[in-house]
Structures are given as structure tokens and as C-alpha cells.
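# this one's sequence-less:
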């Protein structure tokens, strides 16, 4: 049987925009006013930071959500337009005029199926390509939303598909929660074994990072490199955010033989974020695991190669990411044209406590076990996401 696509307007009982509400109307005790950031990057709904406004300020028909309502982000920076989340329980809240509430006719479509379709379009950048743009903002209007066409299999099939997609999303959420717990264990373990580096309560000897590690800058990325003789994969700041490595997207760069010898990474090297628009990311450090052969790094990452006769990578990375380590590391940083930076000289001057290697080794073994557990959780989540993506492509089209 041929399934004829239907516009969302034909399978919805309402598609309405929310209301504008300035800061002057925010009160201490009122109704949550959901805004674009209330829809998270993975399609969940968060009300924790929503401002409160008086219920009396909300027009009829713009207050409250039913289970199955879809909240669509129709105005934002262009890459965030089209995010959506489904409401799982009744919710006493209003919503911004930058959002649209879709209420699906459940005799025609499963709301979860419709939201999965909208999320599929979002991942394909459907809304980004069709949004109206102006300085710093973009919009995908209510009229455009109503005109989106969706092919609907029988309701039982829609529910089956939603169940499979929800199962994959649940695995991802559990893996993220477990990884967050694992990541929180390592800093606690560090403080328990070595004490706070700021006060050095265990009296470890102190050495400058530049005296205990080989510290080098990276390669400046310019268009003039196209004729250079060697091509290698390289790591960017985007690969070293939040103190962990993300190798999902690796680019390549051309360089000279001398640059290769100077900047090639080896397992155990530590990459430190030298410059970033977000000050909270400057100084974040991650250990390179050697998983890509002949890899280098850009100039906004500083490489520290610890002398393993006095420092182990796992210890040094945890020290640099500790509150006290970061405070020393970024203390002399500066901001230029919106970019927060630290220098190689700053990094070399950082004082590092030097506990006995045996204690560092014991810490490293425990940290490695925790990281191995986190990686296995990530692998399970990645597999589930791949299955969900394949199912979405099969159901909704690639």
C-alpha cells in the first residue's frame, strides 16, 4: 500500500507559538516559562533553569502541556533551530514565542513517532537549510512547520519504531550518566591519594612542568600548507574539550619533515587547550592514547610529554584538570579578540608536586580501570546510536 505524505497541519489538533516575556516580569513564585535552552542538545526537555512568570500574564491556550505535546525550537542560532522535545507528563508551564507547541491527533499519529521524524530532520540540517536568517539568529516559522510532510505507517508500526528508538536513547542516557560518575571518581581519588596541590599537605617535592616534561606548541593551520610534502591527521581544540578526547571527527594537515619530527604525538602525551572562546575550556588537558598512527596537533593545543622517571601521564593529566592545577595554569592567561589564551611559557612555569612513582603508578592503574569501564559504556552507547540512526534512515529516508 502506498503511503501518502501528510502535512503536520493535517495530523495536529494545534500548532501554536508561545508568548514573549521580558526579565521585568520574572517573579520568585510563578509558572515556569520554557525557552529555547529548555530543549537540550539530545532532544530532552529541561525545566530546571526556566524563569518563573505570573500565571496571570499567560493568555488562554498558552499555559500547560499534555503528555505527548511536542515543543519545537523555531528561533535560535541557525544550528539550533529545529530542536524539539516531547513532553512525557502533564506540565504546568508556559513557553516562549521562540517556541512552538505541537499537539498531535493521536488517532492519526503517534506523537513520539512525529518527534522522532522532526529530530531526524534536525540531524539532517533540514531546518538549518530552510530557516530565515538575520544577524546572529534564524527562524523556522509556524507556517513552515505546518507544511512539513510526514509519511505515516499504521499506528502499531509507529509505536514499535518509537519503542526501538527510545530503547537506544535510554542506553545512551545510562551510558552518559555512568561515564559522568566515572569521571567524578578520578578527581576524588586524586585528592585522596595526593592531597590538594594548592596546599600540598603531604609535603611532596615540587618541580616546574617545563623541567619535568618536554613542552611544545603545535602547528599553525593556514591555507599556505597545501604544497607541503607530508600529510598527517591532526588534533584540534574540538577534539580535547571537557578534559577528554573526542576522536569522532579528525582532519588532516600538510607539514614539513622537520615539523613532523617536532610535533608528532606519542602515546602518553598530554594535550592542553591553549586558546578557546570559552574561558572554562582553557587549560583543560587530556592524555593522547596513540590510537591514530602518525598524528600531530594544532597550535591551539600545547603538548606536554612527561619524563616518566618522575611523572606519569595519568597523574599529570589529573593534576592539570584539578581545581588547583587549573587555577595556577590559567592564572596568567589573557584575552585577545574574544579568545582566552595561555602561553607555552605559562605552562612550563607551572609548579607540579612530585609524589613517589610507586604512588603515581597505583593511581594510574585505578584511573585506567575506571577509564576502561567508561569506554565500554561508550562503545555500547555508540552501537545503540548506530542502530537507531540506521532505523531512522530506513524509516524516514537518508
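Perfect, thanks for sending it. Model, not experiment: these values are computed from the prediction.

# make it CA atoms for all contacts and neighbour counts henceforth
Noted.

# how close does the residue most central in space within the chain sit to residue 296?
Geometric centre of the chain, nearest residue: residue 41, 7.8 Å, by Cα atoms, centre = their mean. Separation of residue 41 from residue 296 (Cα to Cα, to the nearest Å): 30 Å.

# same deal with residue 14?
Applying Cα to Cα, the value for residue 14 to residue 296 is 54 Å.

# now residue 107
Going from residue 107 to residue 296 by Cα to Cα gives 56 Å.

# more crowded one of the two?
A direct count of neighbours by other Cα atoms under 10 Å for residue 107 and residue 296 places residue 296 higher, at 25 against 8.

# I'd guessed the more buried one sits against residue 267; true?
No. With contact defined as Cα atoms under 8 Å, residue 296 does not reach residue 267; the gap is 11.7 Å.

# Can you show me the helices along the chain?
With DSSP state H as the definition, the chain shows helices at residue ranges 111-123, 126-130, 142-147, 155-194, 209-212, 257-263, 313-321, 323-329, 344-349, 357-396.

# Return the distance of the fourth one from the chain's centre.
The reference is to helix 155-194. 14 Å (Cα atoms, centre = their mean, to the nearest Å).

# how big is the angle separating that helix from helix 111-123?
Comparing the axes of helix 155-194 and helix 111-123 via axes from the mean of the first three to the mean of the last three Cα atoms, to 10 degrees yields an angle of 60 degrees.

# Alongside the first one, take a look at this:
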């Protein structure tokens, strides 16, 4: 049996507007775009009087569905349900479309119908405006046809997706907690319990070698080939973990000229161009590879300093961040070069304390990897359930 469809403007009001009867002194909820996460959750709710927000903001009522209409918020999936807000009405960013479900459609079902990748891909093709300021036009939403099963089936589909989404959120939260725990272990071990007896060394003094990649005519983009010796760049380091991004290769003949730029397992890579200050460790299973001029590669004397300790120190230690001119970990550094990196001074704890730290974080990283695999699986399941739910297969 074919599934009934309906135009969106036949089953809900779109951007219905504020009633004239609303008094200026009444208090409503207020949602900025930042208050809504890309996962559809409301992170925080403010309250403001009508007089302060009735002009220049979008009116909605509790139970409405909000959909971001502007790039990049729309592509990132910013949409939310307002049923749990503390006030019966509210105001939000003018970059929200407001969808108010009528009797034939449940708000939860409507939310999931517009909060999925297939809808976003289709809507993105119908956006209007300039390249940097494209928006989902209201006329597109009005004409949009969506599957519309009976209310009982809508309720069942939304309940299944709620459970799958809750599991997806838990997986994501587990990863966030593990990341936070890694940072806490470093702070507990080497910042809060810092010993004045630990010697202070420059990065250069604990390194066997520090170098950047080939400059200028030593390596041209036109010399990259389809397969051969790997060439590492910013994309391999930008997440502060080594990851394969864009694959670049040079021939073995070219490598013979550039072999002095070879990276080795355990080397510490730091970005010095583009997004400066990202840091990753070369993994043990790295194939033969060199780094580009965008990276500083440090080979450590591991009897003095372990790669995991240096990476954590570089990214998290407040003394090092202060030397680098940033106020907090994770900030983009204003400028960085090999001279600055080599001259950084670090408080160096005994190697046995470093080894204990490494053992702890390697255990956490194993858990983190398992959690990320589980998150990927859960996200795929959620996406599959969404697709099946809206094609009468759930």
C-alpha cells in the first residue's frame, strides 16, 4: 500500500507570526542560534520580556518546531523541538523557520522529518541567496511534500527515533567524558602536583632532531603522484590525533632526494601554517612518509621526554600556552615557527612519572577508540532508521 503524502503548508503553519494580543510585559523564552545544538538539543534557555524582543526576533509557541534556514547552521542540522520550554511562547533568531503542526501531524514526527540528512541534501539544492549567505526559502517549505502516515504510526516512528537518538547521544557523551578525563589526568599529574624540583628544559634540548618539510622548489604540487611514498600535511594533524586525510604521494625517485624529511613512529608533528598549533604523534604503523613545510617534526630523546607527554604539555600546560601567546587550550595560535617551538621551556618530570601517565592515557585511548566505533555504528543505525521510518519500512 502506498504511503500518503501531504504538502507541508497543508499540515502545519509556517512562520505564523506573533499575535497582537501579547502584552509587552509578558515573559517568554528566548533562543539564540547558539542555544540550539547541531544534535537538535536546546543547550540553554533564556527569558526576556516581550517588549525587549518583539522586534527583530522570530516568535514561536511551545510545541513548535524550529528549523535553521541559513548556511552553515542548516547544513549542520540545527533544528529543535520546543515542547519542553518553560514558557508557553518564546522568541528566537530570525534565521529560524517556525513550523506549527496542525491536527494531522505530530510535532515529534515533523521534527524528525526535517531533521535528517536526506531532507537537508534536497533542501540545499533549493536554497537561494549568495554563496556565503544561502537560505532555505519559505516557498520551498510550503510546497514540500512529506510522507504522512496515520497519527498512531507517526507516534510509533517518533518513539523509535527518540530511543535511537538517545543512544546516539549517550555514545557521544561517553566520548566527551573520556576526552575530558585524559585532560584531567594530565592536569592532576603535571600541573596541580607540579614539583619545583623538576628541571626546566627547552624543547630543543630534549629533541634528537627538529625539522620542517621541504620548502619552495624542493617539492612542487605538480610532483605528487597517484601512489608511492606518503606526504603528511596539516590535515593529518588538525584534530590533534594522527588521521589520514587527503592522500598525497611522491615517487621513490623524489623520495631519494627528500629522505632527510622522513618521519618515524613516535615523532611529534606540530602545524606551523594554516591552523597553527595542532599536535599529533606519528603512529607505529606509519608507512614510509615525509612531512611538508606546514609541519614541524620533532624526534625526541625518549630517555628524557616521551611523545605523549610532550603532546599533552604542548596542548594543555598553562605555562606553555602562555609562552605561545594563547589564553586557553584549543585556541588557534597567532603564529608559530620552528624557532618558537624549539625555544619553548617545559618542566620535565622524571621519566617514570611520564611512563605512568602514558600507560593511563593509552588505556583511555583504547576505550575512546571502542566508543568511537560504537558511535559510528549508532549514528549509521539512527540514519537507517530515519530513512526506513519515512519510506514505510519501519
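Alright, I've got the coordinates. Bear in mind that the values here come from a model prediction, so they are computed numbers and not experimental data.

# For the two chains, what TM-score is obtained?
TM-score for the superposed chains, counting by TM-score structural alignment, normalised by the length of structure 2: 0.79, backed by 368 aligned residues with a Cα RMSD of 3.6 Å.

# Map the residue nearest to the centre of structure 1 onto structure 2.
Counting by TM-score structural alignment, residue 41 of structure 1 lines up with residue 38 in structure 2.

# and its match, what does it touch?
For residue 38 of structure 2, the contact set (Cα atoms under 8 Å, 6 or more residues apart in numbering) comprises 73, 76, 77, 78, 79.

# which of the residues you listed map to contacts in structure 1?
Mapped onto structure 1 and checked by both residues aligned by TM-score structural alignment, their matches' Cα atoms under 8 Å, the contacts of residue 38 of structure 2 keep the contacts residue 78.

# Are any of the contacts of residue 38 of structure 2 buried, and if so which?
The neighbour-count criterion (16 or more other Cα atoms under 10 Å) marks 73, 77, 78, 79 among the contacts of residue 38 of structure 2 as buried.

# Residue 66 of structure 2: which of the residues you listed is nearest?
Distances from residue 66 of structure 2 to those, taken as Cα to Cα, are shortest for residue 79 (5.4 Å).

# If we ignore the residues flanking it in sequence, what's nearest that closest one?
residue 67 (4.4 Å; Cα to Cα, 6 or more residues apart in numbering).

# In structure 1, what residue corresponds to that neighbour?
Alignment note (TM-score structural alignment): residue 67 of structure 2 maps to residue 72 of structure 1.

# Could you pull up the residues touching the aligned residue in structure 2 for residue 269 of structure 1?
Using TM-score structural alignment, the equivalent of residue 269 of structure 1 in structure 2 is residue 267. The contact partners of residue 267 of structure 2, taken as Cα under 8 Å, 6+ apart, are 281, 282, 297, 298, 299, 300, 307.

# of these, buried ones?
281, 282, 297, 298, 299, 300, 307.

# what's near enough to touch the first one?
Okay, so that is residue 281 of structure 2. Residues counted as contacts of residue 281 of structure 2 (Cα under 8 Å, 6+ apart) are 241, 242, 265, 266, 267, 268, 269, 307, 308, 311.

# do you know how far residue 333 of structure 2 is from residue 342 of structure 2?
The span separating residue 333 of structure 2 from residue 342 of structure 2 equals 16 Å under the rule Cα to Cα.

# What is the burial count for residue 29 of structure 2?
Residue 29 of structure 2, neighbours per other Cα under 10 Å, totals 23.

# Just to check, it is in contact with residue 87?
Yes. At 5.6 Å, residue 29 of structure 2 counts as touching residue 87 under the criterion of Cα under 8 Å.

# Residue 245 of structure 2 corresponds to which position in structure 1?
Mapped onto structure 1 by TM-score structural alignment, residue 245 of structure 2 lines up with residue 250.

# surely its match meets residue 238?
No. Between residue 250 of structure 1 and residue 238 there is no contact under Cα under 8 Å: 9.5 Å.

# How about the contacts made by the aligned partner of residue 381 of structure 1 in structure 2?
Structural alignment (TM-score structural alignment) places residue 381 of structure 1 against residue 375 in structure 2. Neighbouring residues of residue 375 of structure 2 by Cα under 8 Å, 6+ apart: 168, 171, 172.

# Of those residues, which ones are shared with structure 1?
The contacts of residue 375 of structure 2 retained in structure 1, by both residues aligned by TM-score structural alignment, their matches' Cα under 8 Å: 168, 171.

# Neighbour count and distance to residue 110 of structure 2 for the contacts of residue 375 of structure 2 - can I get that in JSON lines?
Listed next are these as JSON lines, based on neighbours: other Cα atoms under 10 Å; distance: Cα to Cα, whole Å:
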{"residue": "168", "neighbour count": "21", "distance to residue 110 of structure 2": "20"}
{"residue": "171", "neighbour count": "20", "distance to residue 110 of structure 2": "25"}
{"residue": "172", "neighbour count": "18", "distance to residue 110 of structure 2": "24"}
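
# So what touches stretch 189-200 of structure 1?
Residues contacting stretch 189-200 of structure 1 (Cα under 8 Å, 6+ apart): 201, 202, 315, 318, 319, 324, 325, 352, 353, 355, 359, 363.
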